[in-house]
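Asks: Sequence and predicted model, in that order:
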Amino acid sequence: MTETNLSTANPDSAARRGPGGTVRLEDYSGIKDAARIANVLRTALQEADAIEVDLAALTEFDVSIAQLLVAARKSAVTQGKTFELNNVPGGSIRAALIGLGLLGTDGEAHGQDEAFWLGADAEVQAA
């Protein structure tokens, strides 16, 4: 597996690779970063059986990045691979997920699709 650090603050560090199977999204990620992020996710899907997207350093994102993550997850499932989010921050990221309709209005997961957005260890809440 490989690790890709994708820093939107420094476009030159978009494809730094090391050990592990992680793609890291950092800072603000939006439409201006979509093509670059799509390429990194595509490469990760080609090279690894288990992809983890680390969001620990993500401060904001928009619907274009959510769409890329949904598409990458669907591609992974189709290929029999795992695709998980890890270190999902709260605050503005959780607010964006609620605003996009990806989490319940209470910020909790009420189904497996919503649980995906809270990370690998998310629990599904009773309705």
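Replies: Received the coordinates, thanks. Numbers count the residues shown, from 1 in each chain.

Asks: only C-alpha atoms for contact and neighbour calcs from this point on.
Replies: Fine.

Asks: how about whichever strand or helix holds S64: buried residues?
Replies: Element membership of S64, judged by DSSP states H and E, is helix 63-78. Using 16 or more other Cα atoms under 10 Å as the test for burial, helix 63-78 gives 64-66, 68-70, 72-73, 75-76.

Asks: Let's have those residues in CSV, adding distance to E26.
Replies: Formatted as CSV, the buried residues of helix 63-78 follow (distance: Cα to Cα, whole Å):
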residue, distance to E26
S64, 15
I65, 12
A66, 14
L68, 15
L69, 14
V70, 18
A72, 18
R73, 19
S75, 23
A76, 22
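
Asks: Second structure for comparison follows:
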Amino acid sequence: MSAHLDTSELEAFATRLGVAAGQVRRAVQPTLSKAGLNVKDAYAAQARSSRHFRPLAHTVSYDILPDGMSVEIGPDRARGGGAGLAGFFYGWPRGGGGSGDLDGPLEQEAAVLGRFAAEAIEGLL
């Protein structure tokens, strides 16, 4: 007794997945860039709203890392203010600072990023 299974649709789908896997980075990168910009802008807005940390708002920047799938957000050392922003978000050893919210903008953007990244990936299939 033998049976013949038609796996042509499965094989075609596997081929599409293989092609899509190579295109994910390029499809998702604009979404990551926009998410990084939104979080950077939120951090800068927080600093601008502080009387003491307002001058450091312009030092917040973001970069897409070489892997193309990660975003780094933080102080741009060339613009100065790295230690000052650390004080804004984490506080100082002897008190003061620590009024910045690191998690809020990230959590808010995570849902949006997930939705748009999923749509971009879905478009590849």
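Replies: Cool, the structure landed. What you see is a predicted model, and the numbers here were worked out from it, not measured in a lab.

Asks: what's the TM-score here?
Replies: Counting by TM-score structural alignment, normalised by the length of structure 2, the TM-score of this superposition works out to 0.23. Behind it: 50 aligned residues with a Cα RMSD of 4.7 Å.

Asks: picking that back up, packing partners of the helix holding S64 of structure 1?
Replies: Applying 3 or more Cα pairs under 8 Å, 6 or more residues apart in numbering; DSSP states H and E, one finds that helix 63-78 of structure 1 contacts helix 34-47, strand 82-86.

Asks: and the angle from it to helix 34-47?
Replies: Between helix 63-78 of structure 1 and helix 34-47, the angle comes out at 10 degrees (axes from the mean of the first three to the mean of the last three Cα atoms, to 10 degrees).

Asks: What is the burial count for the residue lying closest to Y62 of structure 2 once chain neighbours are set aside?
Replies: Take Y62 of structure 2 and drop its neighbours on the chain: the residue closest to it by Cα to Cα, 6 or more residues apart in numbering is I73, 4.3 Å away. As a burial measure, I73 of structure 2 scores 16 neighbours (other Cα atoms under 10 Å).

Asks: helix, strand or coil for D63 of structure 2?
Replies: Counting by DSSP: H, G, I helix; E, B strand; the rest coil, the backbone at D63 of structure 2 sits in strand.

Asks: Where does the residue nearest to Y62 of structure 2 sit, in terms of helix or strand?
Replies: Using DSSP H and E, I73 of structure 2 sits in strand 71-75.
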